[in-house]
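# Would you be able to build a 3D model of this:
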Amino acid sequence: MHETVLTRILKIRYPIIKAPMAGGIDTPDLVAAVSNAGGLGSLGGGYLTPDQLREAIQEIKKRTQRPFGVNLFVPEEQSESEEMINQMTDYLNFYREELGIPLSPLIKKSAESFEEQVQVLLDEKVPVFSFTFGIPSPDVIQAFKQNGTVVIGTATTVEEAKQLEVSGVDAIVAQGSEAGGHRGTFLKSAAQSLVGIMALVPQMVDHVSIPIIAAGGIMDGRGLVASLSLGASAVQMGTAFLAGPESGAHTVYKQKVLKENEDATEVTFAYSGKAARGIQTEFMNDMHLYTGEIPAYPIQNVLTRDIRQAAAKANNPEYMSLWAGQGLRLATDDTAAKIVEQTMEQARAAVKKISMVEVIADSSTLR
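Just a heads-up that it's a prediction; the model follows:
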């Protein structure tokens, strides 16, 4: 059961991929632990400077000899008006006053250089390169493939998956609407691309010929078996690893993940200007009242960064971005290795249970 076309391509034992989670959640210990347990650990590197990215990759290499992946954000051209940015900055000053931090901070840059990040990954010869928010240029994809790197894209609709296949990627993450964190949508609006994983995976499998990775609300072996049954070649799990000891998530973030339930999340633009699913907070609720236009990513992400960082220092989760999927009630604080092991045990048990049901059904038919 655990061997699929993708486990062979990735050279991993189990069809379990740890979702890349940027912003300090992913640590070298967490990435390596999943890889060492037989899955594929992934580093969310979108917010890291080239030097930080290189250091993180080298630290992962010290901890594992097995394959791992690095995820980057494909840059998007944004030209928000100065008036829009100033209006949002003024609005956010209320939170800065509450947190006791400087008002209207000077923004030096909105995002790290994608080209420089890519060069680090090529230099370090990372085994797997995944990306989100669009499709890199053909030159970038070709450079990785010539480097012997497996390339994985992210899609939220079948049409996005088709474009990714044409671009030459080796596999596609089918990101269901249940998934935590930023939406990988790049063709239509986020609202038009909120397709549940049960509907998305089989349709994607039927329309592209490369392996599909199911992502969104998958927390255990039952989700793994269901995804494989739908035609996926692996699953990607993020929230399942959020509260564990290797995770770099803030303590109050972990507590919220373990406390909240499946109805506690929503998709919001409030923190970054891009649709992302997270646990509901006061900040998200307040931003519903904002009458202006929220600047698009990455501008809004930079405008709220100081607020999120100050809230973390103050142990105040209500102003932090608490990305999480809809499988919250199934979250644990187990180690990454135990989560991988238990997922496979649960999957075997689920398959056995299904087999027993089939035997009983056959016996009833014969009688």
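# going forward, measure contacts and count neighbours with C-alpha atoms only.
Will do.
# can you give me how far the top helix by length along the chain is from the chain middle?
Longest helix in the chain by number of residues (criterion: DSSP state H): helix 336-366. Helix 336-366 has its C-alpha centroid displaced from the chain centroid by 28 Å (C-alpha atoms, centre = their mean, to the nearest Å).
# tell me what it is packed against?
helix 28-36, helix 221-229, helix 239-242 (3 or more C-alpha pairs under 8 Å, 6 or more residues apart in numbering; DSSP states H and E).
# Give me the angle between it and helix 221-229.
Inter-element angle recorded for helix 336-366 and helix 221-229: 60 degrees (by axes from the mean of the first three to the mean of the last three C-alpha atoms, to 10 degrees).
# Report the buried residues of helix 336-366.
Within helix 336-366, the residues scored as buried using 16 or more other C-alpha atoms under 10 Å are 336-337, 339-341, 343-344, 346-348, 350-351.
# do the same with stretch 221-233
For stretch 221-233, the buried set under the neighbour-count rule, 16+ other C-alpha under 10 Å, comprises 221-228, 230-233.
# residue boundaries of the strands in the stretch 151-300 of the chain?
According to DSSP state E, counting those that start in this stretch, the stretch 151-300 of the chain carries its strands in the segments 171-175, 181-182, 212-215, 234-237, 265-268, 276-279.
# Name the stretch among those that sits most buried.
strand 212-215 (a mean of 30; mean count of other C-alpha atoms under 10 Å).
# how distant is that one from the center of its chain?
Remark: strand 212-215 is offset 12 Å from the chain centroid, using C-alpha atoms, centre = their mean.
# Contacts made by that strand with the rest, please.
Strand 212-215 has contacts (C-alpha atoms under 8 Å, 6 or more residues apart in numbering) with 171-176, 179, 197, 201, 204-205, 227, 231-237.
# And the strands of the stretch 151-300 of the chain: which comes nearest residue 4?
strand 234-237 (7.6 Å; C-alpha to C-alpha).
# re earlier: what's the angle between the longest helix of the chain and helix 28-36?
If you take the same axes, to 10 degrees, helix 336-366 sits at 40 degrees to helix 28-36.
# Nearest to residue 63, out of the strands of the stretch 151-300 of the chain?
Taking C-alpha to C-alpha, strand 234-237 is the member of the strands of the stretch 151-300 of the chain nearest to residue 63, at 20.8 Å.
# which strands and helices sit next to that closest one?
Packing partners of strand 234-237 (3+ C-alpha pairs under 8 Å, 6+ apart): strand 16-18, strand 212-215, helix 221-229.
# Now tell me what touches it from outside.
By C-alpha under 8 Å, 6+ apart, strand 234-237 touches 4, 6-7, 15-19, 173, 212-219, 224, 227-228.
# what's the answer for stretch 18-30, then?
So stretch 18-30 is in contact with 31, 34, 39-47, 56-57, 59-60, 63, 70-71, 181, 236-238, 241-242, 246-249, 336, going by C-alpha under 8 Å, 6+ apart.
# and for comparison, fold this next one:
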Amino acid sequence: MWNKNRITKLLEIEYPILQGPFGGGISTVELTTTVSNLGGLGGFGAYTLSPQEIYNTHKEIQSKTNKPYNLNLWVNDHDIIDEEHTKEQYRQAVETFKPYFDLLQTDIPALPPSFQSRFQNQLDVVFDIKPKVFSFMFGLLNESIIEDLHRQGTIVLGNATTLDEASALEKTGVDAIVASGFESGGHRPSFLDKAELSTTGTFALIQLIRDRVKIPVIAAGGIANGRGIAGAFKLGAEAVQIGTAFLATEESGALPVHKEFLFSDSAKSTTLTRAYTGRLGRGITTKITRDLLAATDKTLPFPLQTHFMGALRKAALEQQKNDLVFFWSGQIAPLLKHKKASTLMQSLIEEASELLS
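A predicted model of the protein is given here:
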């Protein structure tokens, strides 16, 4: 049976289908619990939440499901070097993005306040709430932390974009590796090398990691239907993590216009850019992303660039100038069909079962 393997046993789920944990307010309790209640593993991206918000979200999820879910955090949650360097980056960002602020007749924001890492405080809450599954991105956790998580009964997943990252994660004691391929929407969670140099495709990455690593591999990127699941399993994956297809459902927290773009012809083209957050991420190609392909060294560090671009995004959405907005999306978006998470899950299960029986 394709849905009876090390992952389903480890995570105590019926089907080895994980919903990608979205950050930036796009994860919702409704989406997370819908996927978990249907036998998969719902995911909730919590890197922007305060410790109290994480606690409250966990309690709300527990009130709507007794099934496991995946709580996700970012180990490295900022790229700030120092104040002087940030000021120079701000000067370059203003020079680069001023034409777009002028076009929308909106003021350029002042230099955003500095950012203090909140990961440690967030991690403390993980030990308080004891989720069944905890995943992390953009780095490694100390082996002792993973041991402590295991002692409290939490399964730990690490995200890798290269074989070297997967090997490093295995050495720290994680239970499984999410192999994030080049096709994935959202941020590239690379941590050993520049994200621009860590762009292996999902199906190649599965094979590379499976050949070297003993723990289970979860394929992420370019998968939105049963055919994608079957292909990933044939190459050695024991589960899949699906992002863009769930992002497009009614239950996600994405804006309605974002979901419209995911089902439109615009989704045929996606771009990797640092322009919107300061970290490399994949979204639908719009005018602004085409214009700024070469502006990777003229942005503020993450997450200050996110705040800097917030005013531009808000004005563009209000004025319905959507070509000046960046919408997260993976390369698989043109194959999307389902607008409800329950319908999507049913389709994934039925098609994968037929192909892998």
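# returning to what we had before: let me have the helices and strands packed on helix 336-366 of the first structure in JSON lines, extended by distance to residue 279 of the first structure.
Listed next are these as JSON lines, based on distance: least, C-alpha to C-alpha, whole Å:
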{"stretch": "helix 28-36", "distance to residue 279 of the first structure": "22"}
{"stretch": "helix 221-229", "distance to residue 279 of the first structure": "21"}
{"stretch": "helix 239-242", "distance to residue 279 of the first structure": "11"}
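# For residue 90 of the first structure, find the nearest of those helices.
Proximity of those to residue 90 of the first structure was assessed by C-alpha to C-alpha; the nearest stretch is helix 239-242, lying at 33.0 Å.
# distance from that closest one to the second structure after superposition?
Compared with the second structure after the fit, helix 239-242 of the first structure shows a mean deviation of 0.9 Å (mean C-alpha distance after the TM-score superposition for the first structure).
# whereabouts in the second structure does that helix align?
Aligned using TM-score structural alignment, helix 239-242 of the first structure spans residues 244-247 in the second structure.
# Okay, helices next: where are they in the stretch 251-357 of the second structure?
Using DSSP state H, counting those that start in this stretch, the helices found in the stretch 251-357 of the second structure span residues 256-262, 287-291, 304-318, 341-356.
# For residue 155 of the second structure, find the nearest of those helices.
Closest approach to residue 155 of the second structure among the helices of the stretch 251-357 of the second structure (C-alpha to C-alpha): helix 341-356, 22.9 Å.
# And the helix or strand harbouring residue 72 of the first structure, what does it pack against?
Using DSSP states H and E, residue 72 of the first structure sits within strand 68-73. Helices and strands touching strand 68-73 of the first structure, by 3+ C-alpha pairs under 8 Å, 6+ apart, are helix 28-36, strand 41-44, helix 114-124, strand 128-132.
# among those, which is the most enclosed?
Of these, strand 41-44 is the most buried (mean count of other C-alpha under 10 Å), at a mean of 29.
# Mind checking the helices and strands packed on strand 234-237 of the first structure for the one nearest to residue 129 of the first structure?
Checking those against residue 129 of the first structure by C-alpha to C-alpha gives strand 16-18 as the closest, at 12.7 Å.
# Which residue range of the second structure does that closest one align onto?
Going by TM-score structural alignment: strand 16-18 of the first structure matches residues 17-19.
# how far apart are the matching stretch and its match in the first structure?
Mean for stretch 17-19 of the second structure is 0.2 Å (mean C-alpha distance after the TM-score superposition for the first structure).
# Enumerate every residue touching the corresponding residue of the second structure for residue 227 of the first structure.
Aligned counterpart of residue 227 of the first structure in the second structure: residue 232 (TM-score structural alignment). Neighbouring residues of residue 232 of the second structure by C-alpha under 8 Å, 6+ apart: 203, 206, 219, 240.
# Serialize those to CSV and add fields for distance to residue 312 of the second structure.
Conversion of these to CSV gives the following (distance: C-alpha to C-alpha, whole Å):
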residue, distance to residue 312 of the second structure
203, 36
206, 38
219, 34
240, 35
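# Looking at those, spot the one nearest residue 94 of the second structure.
Residue 94 of the second structure lies nearest to residue 219 out of these, by C-alpha to C-alpha, at 38.6 Å.
# quick revisit: would you indicate which residues of the match of helix 239-242 of the first structure are buried?
Those would be 244-247, for stretch 244-247 of the second structure by 16+ other C-alpha under 10 Å.
# Mind listing residues that contact that stretch?
Contacts for stretch 244-247 of the second structure (C-alpha under 8 Å, 6+ apart): 19-20, 26, 184-185, 224, 252-254, 259, 329-330, 332-333, 336, 338, 341, 344.
# For residue 246 of the first structure, see how far away the equivalent of residue 311 of the second structure over in the first structure is.
Under the alignment (TM-score structural alignment), residue 311 of the second structure pairs with residue 306 of the first structure. As for residue 306 of the first structure, its distance to residue 246 of the first structure is 25 Å (criterion: C-alpha to C-alpha, to the nearest Å).
# more neighbours, those two?
Ranked by neighbour count (other C-alpha atoms under 10 Å), residue 306 of the first structure and residue 246 place residue 246 first, with 22 against 19.
# Spit out the contact partners of the more buried one.
Here residue 246 of the first structure is in contact with 27, 29-30, 335-336 (criterion: C-alpha under 8 Å, 6+ apart).
# Tell me the one among those nearest to residue 89 of the first structure.
Comparing the contacts of residue 246 of the first structure against residue 89 of the first structure with C-alpha to C-alpha places residue 27 closest, at 31.3 Å.
# how near is that closest one to residue 45 of the first structure?
Applying C-alpha to C-alpha, the value for residue 27 of the first structure to residue 45 of the first structure is 10 Å.
# The two - which one has more neighbours?
residue 45 (26 against 22).
# just to revisit the earlier point, just tell me which of the helices and strands packed on strand 234-237 of the first structure ends up closest to residue 292 of the first structure.
Short answer: strand 212-215, nearest of those by C-alpha to C-alpha, at 33.0 Å.
# Now do the contacts for the counterpart of residue 175 of the second structure in the first structure.
Matched by TM-score structural alignment, residue 175 of the second structure corresponds to residue 170 in the first structure. Contact partners of residue 170 of the first structure, counting by C-alpha under 8 Å, 6+ apart, are 150-152, 210-211.
# So how do I select the buried members of these in ChimeraX?
Of the contacts of residue 170 of the first structure, the buried ones can be selected in ChimeraX as follows, counting by 16+ other C-alpha under 10 Å:
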select :150,151,152,210,211
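# Can you show me which of the contacts of residue 170 of the first structure carry over to the second structure?
Using both residues aligned by TM-score structural alignment, their matches' C-alpha atoms under 8 Å, the second structure keeps these contacts from those: 150-152, 210-211.
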